[in-house]
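Q: structure for the following, please:
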Amino acid sequence: MPAFARSADFALDKPAGRPCPNLADHACTIHDQLRPRGFPGCVVFDCFGAGQVVTAEALGGQDWRTSPDAAAAMMVAFPVVRALHELLWYLDAAVARPATAELDPALAAAFDDVEALTHAPVDRLAEIDVDAVRSRVNPLLQRAGELVRAGAPGGRELRGADLVGARLRGADLRGANLRGAVLLGADLRMADLRLADVTGADLRGADLRGADLTDAAFLTGSQLESARGDAATRLSPPLAHPAHWTTPSRPVALAAPTRRPR
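A: The predicted structure follows:
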């Protein structure tokens, strides 16, 4: 039960540990109306399968609503397991790229190490330094991004760049390093983002109409959900146009990573 504050993403304040007032019987009562009701942040949130793991393992099937111990365990376990599952998703995505074949042994080892942490008991989860785990894994993921981007030589170095509201219509961003870039509200219409590394890029409100994101590295469904696009926006499978785009199609949810790196 993460906290969120009243903003453009959430219509109300909710402290950590308190159920959302729109929750009833483990289901959202306004799920099909989240955007018009002022909760786009809920639409783009993805737990990467952590919720299922915490419920089955950390809580042992107990109901957090009726068990104070289960609720306390969930508060400790969920943020840690979610962060670890996000890393697993990136490792899984990295090994799926043919360009990263040379990293396969290291990716497999990192995947196994992180996955083992996700199954730790609650008291052990509380001791895990997630930032330290990220620090160990990120150089490997950065290298994977470099190998993918090498397919489009000369890509721009824009890691962590402040591109809020940037006018990038028709920009050549092939092979660009956009890791952690802030593209909030940026105009990316008709931009070429093929083979760009968009790990953690903030695409909230970015205009992707007509943009080409074919083979963009580490692009998530959540990032697309937070942006704008249309039928002309090009994506690589299994990603699809989110339902709120001009021509809706079934959005892709990120499931818990199950496939091992080869």
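Q: from here on, just use CA atoms for contacts and neighbour counts.
A: OK.
Q: and the strands in the stretch 1-150 of the chain, which stretches?
A: Per DSSP state E, counting those that start in this stretch, the stretch 1-150 of the chain has strands spanning 23-24, 27-28. These are given in chain order.
Q: residue 148 is nearest to which of the ones you listed?
A: In this view, the strands of the stretch 1-150 of the chain are compared for proximity to residue 148 by CA to CA, and strand 27-28 is the closest at 38.6 Å.
Q: who are the packing partners of the closest one?
A: Under the contact definition 3 or more CA pairs under 8 Å, 6 or more residues apart in numbering; DSSP states H and E, strand 27-28 sits against no other helix or strand.
Q: alongside the first, I'd like the structure of this one:
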Amino acid sequence: MKLMRIGAPGAEQPVVRVADDDHRDLRPVTRDIDAAFLAGGGLDRVRQAVETGTLPRLDVTGARIGAPVARPGAVLCIGMNYAAHAAESGAAPPEQPVLFYKSPNTVVGPQDTVLIPRGSQRTDWEVELAVVLAHRARYLDSPDEAAALVAGYAISNDLSERSFQLDVSGGQWSKGKSCETFNPMGPWLVTPDEVGDPQALRLRSWVNGEARQDSSTADMIFGVHFLIYHLSQYLVLEPGDVVNTGTPQGVALSGRFPYLRPGDVVETAIDGLGQQRSTCAAVAS
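A: Predicted coordinates:
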């Protein structure tokens, strides 16, 4: 299934995309796609409603698309999880997953405006596979156990202001990761049965129509299920939490491309998960 949320920020309504031209209103099933919905067996209820044909059709033409999950409790991010990206960043591949956090209010829709922060000189893009939890993950026994806890997958653009992240960080990265609008997400939350193997997905990004990143989740150093298992040994992941699993090579930090400026258009895509298109603008004074 492909779940999505449409409407103005803060007033999105839940939708299931049955086919390209067939969207169904999920309000008979849930008020939103959020932690309570996921933890309470919401995906099974949606699947049953789709199978029985009880959901009304919905015309989504021209509607704003919001992030596919209402504001998550946590956005956990894995740094340098592709060897080639670690190399272009000037670092050795990590021996353990590198964890940092983004503020949950960075999560916006896949076509929303990206705001270049005040004082920014080095705003960068990062296409990433995002994993959304359906159930609590706490002290898991194995990566195999993690698979059953996944609600679905989505595209994240883990935008970064490198000067904030690296030059004035104080040793942590979150300053450069938590600027407003710095996590476009969606358009869909795609359930695992439609995704198949999460380690066999092509990821791509473009800036102003020019190719930047083109890789596969097969190149991850630490796979999706291992990451959830690993994180559960150190923290508790809750339903609705988002895990951004790292970005491949091809970002501006490599020195091969210019950083983002107002007016630039960033597009990201992952096989089976759709595509994003965000226009950059200067933050209002």
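Q: report the TM-score for the pair.
A: After superposition, the two chains reach a TM-score of 0.26 (TM-score structural alignment, normalised by the length of the first structure), with 122 aligned residues with a CA RMSD of 6.5 Å.
Q: quick revisit: a markdown table for the strands of the stretch 1-150 of the first structure, including distance to residue 75 of the first structure?
A: Converted to a markdown table, the strands of the stretch 1-150 of the first structure look like this (distance: least, CA to CA, whole Å):
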| stretch | distance to residue 75 of the first structure |
| --- | --- |
| strand 23-24 | 17 |
| strand 27-28 | 18 |
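Q: quick check: residue 18 of the second structure touching residue 24?
A: Yes - the pair residue 18 of the second structure / residue 24 is scored as a contact, 7.1 Å apart, by CA atoms under 8 Å.
Q: show me which of those two is the more surrounded one.
A: A count of neighbours by other CA atoms under 10 Å puts residue 24 above the other of residue 18 of the second structure and residue 24, at 22 against 14.
Q: quick check: which element contains the more buried one?
A: Remark: residue 24 of the second structure resides in strand 22-25, with elements defined by DSSP states H and E.
Q: returning to that earlier point: who touches both of residue 18 and residue 24 of the second structure?
A: When contacts are counted by CA atoms under 8 Å, 6 or more residues apart in numbering, the set common to residue 18 of the second structure and residue 24 is empty.
Q: related to what we said a few turns ago, redo the strands of the stretch 1-150 of the first structure as TSV? Include distance to residue 221 of the first structure and mean neighbour count.
A: Rendered in TSV, the data for the strands of the stretch 1-150 of the first structure read as follows (distance: least, CA to CA, whole Å; neighbours: other CA atoms under 10 Å):
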stretch	distance to residue 221 of the first structure	mean neighbour count
strand 23-24	23	11
strand 27-28	20	12
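Q: so for residue 89 of the first structure, which of these sits nearest?
A: Distance to residue 89 of the first structure, taken as CA to CA, is lowest for strand 27-28 among these, at 24.9 Å.
Q: re the thing from before, the strand holding residue 24 of the second structure packs against which elements?
A: Contact here means 3+ CA pairs under 8 Å, 6+ apart; on that basis strand 22-25 of the second structure packs against strand 13-19.
Q: list the buried ones in the strand it packs on?
A: For strand 13-19 of the second structure, the buried set under the neighbour-count rule, 16 or more other CA atoms under 10 Å, comprises 13, 14, 15, 16, 17.
Q: which strands and helices lie in contact with it?
A: Using 3+ CA pairs under 8 Å, 6+ apart: strand 13-19 of the second structure touches strand 2-6, strand 22-25.
Q: surely residue 144 of the second structure is in a strand?
A: No - for residue 144 of the second structure, which was evaluated using DSSP: H, G, I helix; E, B strand; the rest coil, the result is helix, with no strand membership.
Q: distance-wise, check residue 118 of the first structure relative to residue 107 of the first structure.
A: Spatial separation of residue 118 of the first structure from residue 107 of the first structure under the definition CA to CA, to the nearest Å is 17 Å.
Q: ok, now residue 95 of the first structure?
A: 7 Å.
Q: quick revisit: can I get the buried residues of strand 13-19 of the second structure in CSV including distance to residue 154 of the second structure?
A: Conversion of the buried residues of strand 13-19 of the second structure to CSV gives the following (distance: CA to CA, whole Å):
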residue, distance to residue 154 of the second structure
13, 18
14, 16
15, 15
16, 14
17, 14
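Q: relative to residue 75 of the second structure, which of the residues you listed is nearest.
A: Proximity of the buried residues of strand 13-19 of the second structure to residue 75 of the second structure was ranked by CA to CA; the top entry is residue 14 with 20.8 Å.
Q: pretty sure that closest one contacts residue 6?
A: Yes - using CA under 8 Å, residue 14 of the second structure is in contact with residue 6, at 6.7 Å.
Q: that older thread, pick out the most distant pair among the buried residues of strand 13-19 of the second structure.
A: Farthest pair in the buried residues of strand 13-19 of the second structure (CA to CA) is 13 and 17. Separation: 12.8 Å.
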